[in-house]
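Novice: Structure here, sequence nowhere to be found:
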């Protein structure tokens, strides 16, 4: 099927006239700046404009280094289409072209993953057009500061949790302006994967978020890595102090890698050196976090879960390990290691979160995505949920992640999953009669 030519659509909003593109039944208002910031300082919301707001030629992205693993497993990044910008407060609004007058569509705000270090809200592999058309919803893709710019700090000169503050500003923008796009400001769901799920869990207990969202969907949140990070972060902060005034942002992200915390010293949490930091705004102390989640159980509907073989994404793709652990007793050891690390980082913390939330009176569902394909060596690893949620076969075609998985299998299960997640976004519930994909284990807690 040939793509339709691009056409423009103008959204008349209090923020300004926003120029969007129409294509294949979708309207996309791309790369709207919602805030700006000075280095290591809080975001400042952007004021309304008298000029037309048009998307930049290139997609803004927080300065970062390319991950060879991500390039191999998810796809090669077309770097020429992105522009590094350390003040990365942008969002894109994607909605169906055909809507009824005064219709209020449920809104899903996508908070991308990438270990709080890499990624962007606007990636082809997370283009929600397919989901938006199928389920008649609005998706807002949010970009925010990452790595040394957004998730490392400890004083007034280098503030921590700036990525969280950015997302809060994005949610304020959505709450104020989404009605102009046909969205319902009283029905906003946060959807996050990996570190995006971690960010969402902490937004639930952050200051200044009341009324900004109503439901959350957390995929593969590494909540097992959230504990006792203070010493590690303080050491990392001190060692990178010499970079704080560096003018070359790309040099900054190359140089900080010299001082990434050691896994030998700090354990598995050092595999995600950047992160949310307790005891600094907008977060409470670490020892108060679970109490805060319980206190907020009545505020948010929760859908939380993981993929059954999360750490296979890292362990089974390692070339150095592959020759020893690909078959026989080596494979048995590998599979056991994948199970144990998956449960430690993702599985047990998700169940504990869901159990505690339910006991506090919260509405919560727990899910797990499996692979039922016998020839699929990786099983259901980290990120396998992304093509299920977003579809977009052309973007995922070169992915090493799907090497042993037919696209028809992804599409069949993904369409059912997208319907369930859209039902949750609309109502906060998933009916017992709704059709489940065969790969999904789901239960109300």
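Specialist: Nice, I can see it. Worth saying up front: this structure is predicted, and the values here are computed from it rather than measured.

Novice: use CA for all of it now, contacts and neighbours both
Specialist: Fine.

Novice: okay, now residue 318: neighbour count?
Specialist: 13 (other C-alpha atoms under 10 Å).

Novice: Likewise for residue 154?
Specialist: 18.

Novice: Any idea how far stretch 33-49 is from the middle of the chain?
Specialist: 21 Å (C-alpha atoms, centre = their mean, to the nearest Å).

Novice: For that stretch, report the contacting residues that lie outside it.
Specialist: Stretch 33-49 is touched from outside by 14-17, 86-91, 149-150, 153, 157-159, 162, 165-166, 169-170, 173, with contacts defined as C-alpha atoms under 8 Å, 6 or more residues apart in numbering.

Novice: quick one: terminal-to-terminal distance for stretch 292-301?
Specialist: Taking C-alpha to C-alpha, to the nearest Å as the measure, stretch 292-301 stretches 15 Å from start to finish.

Novice: Against that first model, consider the following:
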């Protein structure tokens, strides 16, 4: 078993009464948490159906289960005990709300809805690596963490099955937030979606999605692999053909076990095959690929955007491949590896972040573009996911990470306070504060 966070004793329980029902929460660590709340249900390979209001009092003191997913040994190399005590359950359409311990329904606090990453195949909203307590305590915001369907269950359609189910899950979660978050002290007119990696990619696509209008006012898109999002139709079709025989009922373990076989069909499709599962254009709620930019333009005046990348995203993936890591430490070859890191970081992440910011501004929206380069001796400065321990400083998870090697935890905490201040400031105002830390470069347009 892992070493995840445990529910607080029942003596600390509180209640929130919202349109969706009355929820028993728990106080601890300077915050109050209502966890594992259903926002929808779904049959396998079917769209989500909103959860009706609950009768009676709902116990919201258990973590949201994770979507069933194959093992991810690479996560164990980056974080300690990445899933903690979370269980996996196909009935995973849940969210958790964390508020300052003195919040009440009239507080009107900014709301930040977290969409986790993991290449659309791994992770969970309540994973310890995303513990929002520090962000909530320091910045007096409400954080809602969403768990949604992944992999073949959530991000592969075709051959008679709907695509983008995980994206539809997120839309349903945002509808729940709009209808209920005021009861937890949140301001429904100040909802910011924020996410990293695949979570950020999902947010960028929510900005173009049918049915998303009015569900959020601001978006933080961090390290989105938008360079892999186009030209995927043939790859997705090949994967869908492989997945067509997967059962729509019965034990989910057989579906999860088959996911590697389905993903293997993507290998012949070049760089896009590095993230085989993802959004599919032309299937609800997304427009056809050729209509994507027009859809983004329509939403731009209504959504403030903070978009950016870390300076050396691909350095993490080099470090996780032993032959490449050894090569990177060789003086002559190391320089060539570094050039490759910079080139692929631009190709997969930075170039399209810049394009998104430019298009957003041209269409009448406000957009700030950032580059984050935090790191230190022996660590992986500017690597993919280096922003996560800054936003969510759960020490048991992050202290031993190679991302932070050689960096005293006190420096991580100090840098994290700055990043949390900037992110929460954007959530309040739609603008990046004038004073930002030296490792964060911002183009305000």
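Specialist: Thanks, I have the structure now. Note that the structure is a prediction, hence the values are computed from the model and not measured.

Novice: now what about the TM-score between them?
Specialist: The TM-score (TM-score structural alignment, normalised by the length of structure 1) is 0.94; 438 aligned residues with a C-alpha RMSD of 1.8 Å.

Novice: which of the contacts of stretch 33-49 of structure 1 count as buried?
Specialist: Among the contacts of stretch 33-49 of structure 1, those scoring as buried are 15-17, 86-91, 149-150, 153, 158-159, 162, 165-166, 169-170, 173 (criterion: 16 or more other C-alpha atoms under 10 Å).

Novice: what's residue 302 of structure 2 in contact with, if anything?
Specialist: Residue 302 of structure 2 neighbours (C-alpha under 8 Å, 6+ apart): 217, 365.

Novice: what's the matching residue for it over in structure 1?
Specialist: Residue 302 of structure 2 maps onto residue 299 in structure 1, with residues paired by TM-score structural alignment.

Novice: Now do that match against residue 107 of structure 1, distance only.
Specialist: 17 Å.

Novice: Surely residue 188 of structure 1 forms part of a helix?
Specialist: No. Membership of residue 188 of structure 1 in a helix is not supported by DSSP: H, G, I helix; E, B strand; the rest coil, which gives strand.

Novice: Run a quick neighbour tally on it.
Specialist: By the measure other C-alpha under 10 Å, the count of residues near residue 188 of structure 1 is 27.

Novice: Just give me the match in structure 1 for residue 193 of structure 2.
Specialist: Using TM-score structural alignment, the partner of residue 193 of structure 2 in structure 1 is residue 190.

Novice: and that match, what is it in contact with?
Specialist: Counting by C-alpha under 8 Å, 6+ apart, residue 190 of structure 1 has contacts 108, 109, 110, 111, 200, 213, 215, 216, 217.

Novice: For it, give its distance to residue 336 of structure 1.
Specialist: Shown here: residue 190 of structure 1 relative to residue 336 of structure 1, a distance of 33 Å by C-alpha to C-alpha.

Novice: Identify the single longest helix in structure 2, thanks.
Specialist: Ranked by residue count, the top helix of structure 2 under DSSP state H comes out as helix 409-429.

Novice: residues in structure 1 aligned with that helix?
Specialist: With TM-score structural alignment as the criterion, helix 409-429 of structure 2 aligns to 407-427.

Novice: That stretch vs structure 2, mean deviation?
Specialist: Its aligned residues in structure 2 lie a mean 1.0 Å from stretch 407-427 of structure 1 after superposition (mean C-alpha distance after the TM-score superposition for structure 1).
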